[in-house]
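[1] here is a sequence together with a model predicted from it:
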Amino acid sequence: MPADSISRMDSNGSGGEANPPENLLGTSPGASSLRSRTESESSDKLTRFVLPSMDGSPPKVLTLNEVGDVLKNIQNMELVHEIAINPEFKFEPYEPPENSLERRIKDIMHKAFWDVLRGELNENPPRYDYALQLLAEIKDCFPQIISQNNTRALQHINEILDIDVLKQQAEEGVLDFRAYANFVIQIMAKSCAPARDEMVRQLTEITDVVDTFKNILETMALMKLDMVNCLLDFARNDIMANSVEYEKKKFKEYLEYYKFGFPATENWLKNSCAHDVNNVPSTPEQTISNAYMQLMDWDESMEFPEVLSVDKERILKLGQRAKRICTCAAVISICSGVPIISQRTENRVALAKQIEIILQGTTNKKELLDSIENVWLQVKTVITGYLQKENQPIMDTNTEDLLKSQIMQAGNKDSPVGQLMWKRFQTYFRLALRSRAGLPPPPPGYADFQDELEAYTTALKRVIAYNHSVFGEYFMRVLTQQPFASSAATVTTSDAGAAGGTTAKEQDSADNAAAAATAEQKAEQSQ
């Protein structure tokens, strides 16, 4: 039956009526692909899994159900985490990869169904076995795309698509398959989102009745997805309000099974402990803040902290985004040495946008460095054009060579300009990380990229603040060797809101550091 695309969002993969509000928290992408075992394949009563011990304590024996519960909790936590972290999160239709075995099997099964349906309808007299099955499944789908409060519409659908009546009509040879298709389309037209109006209208233009129903199912699958995302939007605020406590609870439950620590996380934290000129180590709060700063440019040769693994891909992409912004700022700062750029604000702004466009598609360091050549060519063309427009002499060879040499090094943070711009970037982000109010003004060289700078800062700060709310207590436990449940080691959610992990006791020192960083920015601007 080709309705798997319609029923895929069900928590159990069945085609029956779902309860979307519960599914939002009870299902994670890919969960429907898990294969359930029957009692004949493997008995849960007999199967046991041993969680090995690493601290000398006796190993813990888990049943298959307990293992399943752990995995389900992790899946649920990942889904809630994604909803809370990503304000643009939406459920997307699932399609097997091209040329995959799953895709080939799906295509074969679907083609077989529609071929059999067409063959039955072309018989003389027609047979309606598959047609009845199709209408029954469409009837079951309507409660998933129409609000449960719309009882009159659902009652009307149940009356028209009454299975007993349909069977009787089929037995008497008077079942009008086209008329039922038109009825279904009418209901869909009244129930769909405005974005689907044209798609539903096109259903009325299909003359072949089998193709009509085939497209009805595909459209209903999208309408069901629209309903799920609509419910998600309504539930998002509640999910976000409770997600931190939910993840903290699940994390503690996980630690009940796994008490052996997280080596990469512990190394990440402990290696972030700095010492001042008097060799006094930083406080745990300062160490956590230093650790968060490392996420701006994570060294991929190091093992990523286990507890942040859900956000690893997001953090690494943000790191590449930071490199792009820094490179753009470095290039425009170099170009500001040319009067036609520094003395013409409109020229500088236009060139900055062009540089940003050239680099925006780069996804790794190699691509970024490879694109610098194109940046230089664009800079040369633009500056030459501006000079010719104002009847000024074009750059001489020495000036051009010097400008090219500096720009070609702009993507390297070890270059003088790269070092300066990265230092300013880090100072800005540290200020933003500690700020309980809005974002600070952009540092020198970044004014033309303020929107991108603030978008990046907001995104990474959101990731850090959320994870700190969930794992801050555990981080303090690692750095202070306190028991996990100790109230003395607890970092409150309000502290995490600053995303810097500073307690009230440490806030004065943080404010002093912020003031010093601000003074440094002003000094640079005056130079």
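    Thanks, I have the structure now.
[2] going by C-alpha atoms from here, please, whenever you check contacts or count neighbours.
    Noted.
[3] what's around Ile315, how many residues?
    The local packing count at Ile315 equals 21, with neighbours defined by other Cα atoms under 10 Å.
[4] sticking with it, tell me its helix or strand.
    For Ile315, the element it lies in under DSSP states H and E is helix 312-335.
[5] same for that helix, what does it pack against?
    Applying 3 or more Cα pairs under 8 Å, 6 or more residues apart in numbering; DSSP states H and E, one finds that helix 312-335 makes contact with helix 345-359, helix 365-389, helix 397-408, helix 416-434, helix 450-480.
[6] in that helix, what's buried?
    312, 315-335 (16 or more other Cα atoms under 10 Å).
[7] give me the distance from the helix or strand just after that helix to the chain's centre.
    For helix 312-335, the following helix or strand on the C-terminal side (DSSP H and E) is helix 339-342. Between the centre of helix 339-342 and the centre of its chain there are 40 Å (Cα atoms, centre = their mean, to the nearest Å).
[8] and for stretch 319-339?
    27 Å.
[9] contacts for that stretch?
    Applying Cα atoms under 8 Å, 6 or more residues apart in numbering, the contact partners of stretch 319-339 are 295-298, 341-342, 348, 351-352, 355-356, 359-360, 362-365, 368, 379, 403, 406-407, 410-411, 417-418, 421-422, 425, 445-446, 449, 452-453, 456.
[10] now the element after the helix ranked longest in the chain, going C-ward?
    Longest helix in the chain by number of residues, with DSSP state H as the criterion: helix 209-257. Secondary structure here is assigned by DSSP H and E; on that basis, the next helix or strand after helix 209-257 toward the C-terminus is helix 263-270.
[11] if you count contacts, what does that next one end up packed against?
    Counting contacts by 3+ Cα pairs under 8 Å, 6+ apart, helix 263-270 is packed against helix 284-294, helix 450-480.
[12] pull out the buried residues from the first one.
    Going back to what we said before, that points to helix 284-294. By neighbour count with 16+ other Cα under 10 Å, helix 284-294 contains the buried residues Pro284, Glu285, Gln286, Thr287, Ile288, Ser289, Asn290, Ala291, Tyr292, Met293.
[13] also this one, for the comparison:
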Amino acid sequence: MPKPSPGDERPPRPAGAEAAAGRPRDCGEEGPRAPASPPQDLSGSELQEIADEIYKLTMAHEIVLNGDFKLQMVNFSPFSLENRVKETLHEAFWDSLKEQISANPPDYTQAIQLLQEIKEALLSLLLPRHNQLRSQIEEALDMELIRQEAEHGALDIRGLTTYILDTMAMLCAPVRDEEVQGLQSLTDPAQLLREIFRVLDLMKMDMLNFSIQSLRPHLQDPSIQYERKKFQELLDKLPHSLDHTTEWLREAAAAVSASLSEPQPHSAALQGAAGGSTALPSLTSMLNQGYMNLLCWEPGQKEYPETLLMDQARLQELRAQVNQLTVTAAVLLLTSSTCGSTLLFGSPGLGARLKLVTQGLLEGLPCARCEEALQDISDQVLQEVSRTLSQLGYPALTSDKCASLKGQIKSIADKSNVVRRVIEQRIHLFLSHFISPDGWNPQKGFPKGLDAIQEELQEVGRRFRSVIHHNRQVFGPSYLGILKKVLFPEAEPESDAGTDSF
């Protein structure tokens, strides 16, 4: 029976990498089209091939966009069937190895095979410039010599493992020093070999992650070409139209067009940021409006555009952060208007404490529980304000003012609340500049009422811009073709009416 792999049987997975939320569905003629549900006439091997291609595509996307991307070994749940099977097979293999080594005379057949695999693992950790060390490993772990020593009963397992541990200590990252040193105390050869494999697996993962981090700055342009090509290949196998992407862009186009007849500050700003005319909306302004709309979608409210499925979790996280910043800024604005900006921003640390309390109570809460959190926030705000007034020798707030402030803070839970809507519009206006061709210009100043969340909002803007810029580079031709069809359904395919660069 073939031995089980000394490490985990399953391939490593990306840490923090969001898998595409649902299958890619369909595609338009102008560019990549996402596949819908797999047709019934595809074989199991074909479906597996498609799944593998989607996995590769997702991995390439994550490596470029996720700065914290890391590969990690997959660990089964301790009580899962997979883990029980794995542990049973591993125990059987290592127990068998221990019996072979302990026999009289010892049987080193499996041990020699493991030493060969350890040698290959060590060589795989070397950089091209490690010529001398490579020669040393080849000499110290000369497999032909080891087999001859085993045949004559002269194999020194302890000496070989000592050399292996010394080499691992030279090659491992600092984070693995303690684990490698801990192996020195093991005396059972079978247990020592088992632990060597475990730590080598971790070292190989460290090397892969180091390589990914080193290469990331050079992968942006190749990744765009790779994603566009692989996505198109997938869609050629499962050809359909980009239904959800088309609907998403149609809604965006309608919103921008409607804003011309009844201008709103937010929509007008979007057009201006994109460089569009007040008389005729640009295709860029429509696409930007579509991106901004994603920040307003409740999870599960609508089908996500197929071209953004790999970024759905990322964008939903940004949406949650925007909601949290909206509520935080609204709480601070209401407190300032009730108690006076001199007290709020003139008292050492009060504004920072109120912000910290608000964000702490909102952290991780879904929108459905916002009202519950705002009840606690209103209590904490009053406590902080009362303490500060007392410390500064100011008169306490009247009961009417306390009740008014608490009521106003709790009313922020209502999405139609005037203060919340104003803050939300200003935040969206700020973010719309981030994804415009010109980007955000600091000379324009920060939107009024958002100074307290400036640092957090700029970080959200940078992350939002990163996702949108990459998506626009990959799927820009597709979006251009879809918008032309939406706006000019009777036009010939080669018509350049309304053409605008993204």
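    Structure received. Since the model is a prediction, treat every value here as computed from it, not as a measurement.
[14] between the helices and strands packed on helix 312-335 of the first structure, which gets nearest to Pro97 of the first structure?
    Counting by Cα to Cα, Pro97 of the first structure lies closest to helix 365-389 out of those; the figure is 26.5 Å.
[15] show me which residues of the closest one are buried.
    By 16+ other Cα under 10 Å, the buried positions in helix 365-389 of the first structure come out as 368-369, 371-372, 375-376, 378-380, 382-384, 386-387.
[16] over to stretch 401-412 of the first structure?
    Those would be Leu403, Lys404, Gln406, Ile407, Met408, Gln409, Ala410, Gly411, Asn412, for stretch 401-412 of the first structure by 16+ other Cα under 10 Å.
[17] the fourth one contacts Gln378, doesn't it?
    No - the pair Ile407 of the first structure and Gln378 fails to qualify as a contact (Cα atoms under 8 Å) at a distance of 11.2 Å.
[18] separation between Thr492 of the first structure and Cys192 of the first structure?
    For Thr492 of the first structure, the distance to Cys192 of the first structure under the criterion Cα to Cα, to the nearest Å works out to 44 Å.
[19] ignore the last one, Gln392 of the first structure
    For Gln392 of the first structure, the distance to Cys192 of the first structure under the criterion Cα to Cα works out to 62 Å.
[20] look at those two and report which has more neighbours.
    For Gln392 of the first structure and Cys192, the more surrounded residue by other Cα under 10 Å is Cys192, and the numbers stand at 21 against 12.
[21] now the more buried one, nearest residue through space, not along the chain?
    With Cα to Cα, 6 or more residues apart in numbering as the criterion, Cys192 of the first structure has its nearest non-adjacent residue at 6.3 Å, and that residue is Met223.
[22] circling back to that earlier point, turn the helices and strands packed on helix 312-335 of the first structure into CSV, including distance to Pro2 of the first structure.
    Output for those, formatted as CSV (distance: least, Cα to Cα, whole Å):
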stretch, distance to Pro2 of the first structure
helix 345-359, 44
helix 365-389, 43
helix 397-408, 56
helix 416-434, 51
helix 450-480, 40
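[23] who wins for proximity to Leu231 of the first structure among those?
    Across these, the minimum distance to Leu231 of the first structure, taken as Cα to Cα, is reached by helix 450-480, at 23.1 Å.
[24] ok, and for that closest one, which residues are buried?
    Neighbour counts using 16+ other Cα under 10 Å place 452-454, 456-458, 460-479 of helix 450-480 of the first structure among the buried residues.
[25] swap in stretch 393-403 of the first structure?
    Those buried within stretch 393-403 of the first structure under the rule 16+ other Cα under 10 Å are Leu403.
[26] which residue range of the second structure does that stretch align onto?
    Under TM-score structural alignment, the counterpart of stretch 393-403 of the first structure in the second structure spans residues 395-405.
[27] burial measure for Val80 of the first structure, as a count.
    Counted with other Cα under 10 Å, the neighbours of Val80 of the first structure add up to 24.
[28] sorry, slip of the keys, the one I care about is Glu139 of the second structure.
    Glu139 of the second structure is surrounded by 11 other residues when neighbours are defined as other Cα under 10 Å.
[29] kindly report the same for Gly159 of the second structure.
    Gly159 of the second structure sits with 9 neighbouring residues when counted by other Cα under 10 Å.
[30] over to the one 5 residues further on?
    Counted by other Cα under 10 Å, the residues lying close to Ile164 of the second structure total 19.
[31] swap in Arg250 of the second structure?
    Residue neighbour count, defined by other Cα under 10 Å, stands at 19 for Arg250 of the second structure.
[32] one more: Ile216 of the first structure?
    By other Cα under 10 Å, the residues close to Ile216 of the first structure number 19.
[33] and the strands in the stretch 1-150 of the first structure?
    Counting by DSSP state E, counting those that start in this stretch, the stretch 1-150 of the first structure has these strands, from start to end: 48-51, 60-63.
[34] for the last one, give me the average deviation versus the second structure.
    If I follow you right, that is strand 60-63 of the first structure. Here the mean offset of strand 60-63 of the first structure against the second structure after fitting is 8.6 Å, by mean Cα distance after the TM-score superposition for the first structure.
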